[in-house]
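*Asks:* got a structure for you, letters missing:
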């Protein structure tokens, strides 16, 4: 299999700088400038000061006093994303979108009959620049895991190929933080076990990794050996519909929590109708003031369609949570569990890409 991973460079920030020449060369962060605002994307000029995505806007401004906060324009980003996919489809229809600004392409058999994946990646990068004025980075390899890592390797405007013959050597030198699925907590656990590189990870037995990391242990075991058999999936079935909101001020009052819960239910009802989704499991997601996060779920026999179906269950789940002395920072609701799903799928909280232009209160 020949896989290309295309990832736009500083996408939201790049679009803003392209559309507003006064922002070019300046440190900007795309996000909502509020007490609880979060950086969605930072320009490379801002990143030199330590500003990065998912960071508090207030922290970002302290790190970079000259930082310019730009409100997001999601319709523009969607329009550019549509341009990207039009280019992708000139080469293959096996396209798996990851977000607005990145996707996997299976070019094993491609429409132009180009033999080398690297040549396709070069063409795509050039056409993206000619069409949008923006740069993209691309990774080429024989599987999704390595193509993803390769696209991050020489950002911005990079192109990296990881050949099968060199894959194990490449992975051996890789820091575990770069491995797909290894977040901060997992990395800390791995470091405690003496695992710092791909080579260290490869030295661990399958049994040991599974004991410590559960199902992900098998994934890490395979990744360390360059094994990733996941296909590029161009069509997928929606597993859940969800929405969430971060509050400007933490909530510890029951009446305030019920009001916010009600508004979240209304938004969830709208999204269920828009996506024609049928699910039976409602999941409440709560993030507290100290960033501790919990979920509570309930499954019923009937389809959850309307506010009248969802609100009583949401209130029931909220009553299970003590938040008077543990204020709530974020509240989210999701519906999942379609007919025929496995038990694992019923209980999994799946966060999908939010349609932000329709959810202005979300803190990015």
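*Replies:* Happy to help now that I have it. As the structure is a computational prediction, the values presented were derived from the model and not from experiment. Numbering: from 1, shown residues only.

*Asks:* Could you use CA atoms for every contact and neighbour count after this?
*Replies:* Will do.

*Asks:* what ranges do the strands span in the stretch 151-300 of the chain?
*Replies:* 159-161, 240-251, 281-288, 293-299 (DSSP state E, counting those that start in this stretch).

*Asks:* Ok, which of those strands comes nearest residue 171?
*Replies:* Among those, strand 159-161 comes nearest to residue 171, with 13.1 Å by C-alpha to C-alpha.

*Asks:* just checking, what packs against the closest one?
*Replies:* Applying 3 or more C-alpha pairs under 8 Å, 6 or more residues apart in numbering; DSSP states H and E, we find strand 159-161 packed against helix 117-132, strand 136-141, helix 144-153.

*Asks:* Quickly compare those and say which is most buried.
*Replies:* With neighbours taken as mean count of other C-alpha atoms under 10 Å, these reach their highest mean count in strand 136-141, at a mean of 27.

*Asks:* coming back round to it: got the helices and strands packed on strand 159-161 as JSON lines, with distance to residue 220 columns?
*Replies:* As requested, the helices and strands packed on strand 159-161 are exported to JSON lines (distance: least, C-alpha to C-alpha, whole Å):
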{"stretch": "helix 117-132", "distance to residue 220": "26"}
{"stretch": "strand 136-141", "distance to residue 220": "18"}
{"stretch": "helix 144-153", "distance to residue 220": "11"}
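
*Asks:* Go through the protein and flag its longest helix.
*Replies:* helix 254-275 (DSSP state H).

*Asks:* Pasting the second one now:
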């Protein structure tokens, strides 16, 4: 049996726990400006139809007395680590998939903690006792069903799907509940008359793969009660990114580069903290008409130097015409490899290799900010936009 542990309204719940005056308030975590978005909504806020990723101006319109709290990423990460440490005490096979959710393989743990349902109740009780937070847990013999089950009775829920119930649950499971079924896939499946996962079994695999590609094959497997994915310990990160919605739409390259520099420093800091080098740097832009652009560049030598990330992202920005004002900008690092991976040394110096000289500076800044906070030191060029990118 596999468990999916999902913290309830995590960011908002941490804020309400840390500040008792916020308990019971209609609260969201996110940027306070109308251009911001909701990062998390308390269950009190959800009763007003407010949810994560909603524009803040819409959230305010739905609830005039809405309480908006700025996010505290370091605090949430700290609490998350404590919760994952609790899970590690129950099973050696724990896969953290985000800051507030994880899978746990309960195989072989019955002698210590009893059957999976009793084990899940013990986990919920310990998280409540040690962290004063609630979580919802789904237990099932298949990984995808465990995730679906954890969402069935939120908040503070516990749902167990026993092996003999799998076929019955799958037959009536709404297709939009299946992980991976997005808007486009749902439209394709609707044209085929597929409303529930069990309906998939009426079709041949080739009919689904013609419409949905490889995902059609996986959908058929899930409909037949087969899920080959397993709980994987310490699944490596696929990418690290930082982005923000701008206070005002702009075509000012100086303003955009200043945000890129700050974001590159954050991405570099996360890469170094997690022990990764990135082969690919991606620039993300969202225009005032909400059309999104992404541009990527693959480095000849993987890096976690903030300077390399910034120079690459800035060069990608320079290639854009910016005919339409920009409302959101971001930097991403992907194609990650461990920072102990051997690298081919070039015989010739390049700007990319010159930038790696900043790594010693990065490490020193990392030590300072870890001790005194991220506002303790930063690049001087974060202040005067005209100096950004100069040597």
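*Replies:* Done, it's in. Because the structure is a prediction, the values reported are computed rather than measured.

*Asks:* Provide the TM-score value for the superposition.
*Replies:* Here the TM-score for the pair of chains, by TM-score structural alignment, normalised by the length of the first structure, is 0.84; 342 aligned residues with a C-alpha RMSD of 2.6 Å.

*Asks:* that older thread, the longest helix of the first structure: which residues count as buried?
*Replies:* In terms of neighbour count (16 or more other C-alpha atoms under 10 Å), helix 254-275 of the first structure has its buried residues at 257, 260-262, 264-269, 271-272.

*Asks:* Could you do stretch 318-331 of the first structure as well?
*Replies:* Neighbour count says stretch 318-331 of the first structure has 318, 323, 326-331 buried, by 16+ other C-alpha under 10 Å.

*Asks:* And stretch 172-180 of the first structure, by the same measure?
*Replies:* 172, 174-179.

*Asks:* again, but for stretch 86-102 of the second structure
*Replies:* So for stretch 86-102 of the second structure, counting by 16+ other C-alpha under 10 Å, buried means 87, 90, 93-96, 99-102.

*Asks:* Now tabulate those residues in a markdown table and tack on secondary structure and distance to residue 6 of the second structure.
*Replies:* Shown next, in a markdown table, are those (DSSP: H, G, I helix; E, B strand; the rest coil; distance: C-alpha to C-alpha, whole Å):
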| residue | secondary structure | distance to residue 6 of the second structure |
| --- | --- | --- |
| 87 | helix | 12 |
| 90 | coil | 16 |
| 93 | coil | 16 |
| 94 | strand | 13 |
| 95 | strand | 12 |
| 96 | strand | 10 |
| 99 | coil | 10 |
| 100 | coil | 6 |
| 101 | strand | 4 |
| 102 | strand | 7 |
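
*Asks:* Next, give me the two most distant ones among the residues you listed.
*Replies:* 90 and 99, at 18.6 Å, using C-alpha to C-alpha across those.

*Asks:* and the gap between residue 281 of the first structure and residue 315 of the first structure?
*Replies:* 14 Å (C-alpha to C-alpha, to the nearest Å).

*Asks:* Residue 51 of the first structure now?
*Replies:* Counting by C-alpha to C-alpha - residue 51 of the first structure and residue 315 of the first structure are separated by 38 Å.

*Asks:* now do residue 308 of the first structure
*Replies:* 11 Å.

*Asks:* cool, and residue 36 of the first structure?
*Replies:* Applying C-alpha to C-alpha, the value for residue 36 of the first structure to residue 315 of the first structure is 25 Å.

*Asks:* Give the residue from the two that has the larger number of neighbours.
*Replies:* residue 36 (18 against 15; other C-alpha atoms under 10 Å).

*Asks:* burial measure for the closest residue to that one other than its chain neighbours, as a count.
*Replies:* Nearest residue to residue 36 of the first structure, sequence neighbours excluded (C-alpha to C-alpha, 6 or more residues apart in numbering): residue 248, at 5.4 Å. When counting by other C-alpha under 10 Å, one arrives at 14 neighbours for residue 248 of the first structure.

*Asks:* Isn't residue 248 of the first structure up against residue 35?
*Replies:* Yes: in this structure residue 248 of the first structure lies within contact range of residue 35 using C-alpha atoms under 8 Å: 6.2 Å.

*Asks:* and the gap between the counterpart of residue 127 of the second structure in the first structure and residue 105 of the first structure?
*Replies:* Residue 127 of the second structure maps onto residue 128 in the first structure when the alignment is built from TM-score structural alignment. Residue 128 of the first structure sits 15 Å away from residue 105 of the first structure, going by C-alpha to C-alpha.

*Asks:* Kindly report the same for residue 314 of the first structure.
*Replies:* Counting by C-alpha to C-alpha, the gap from residue 314 of the first structure to residue 105 of the first structure is 40 Å.
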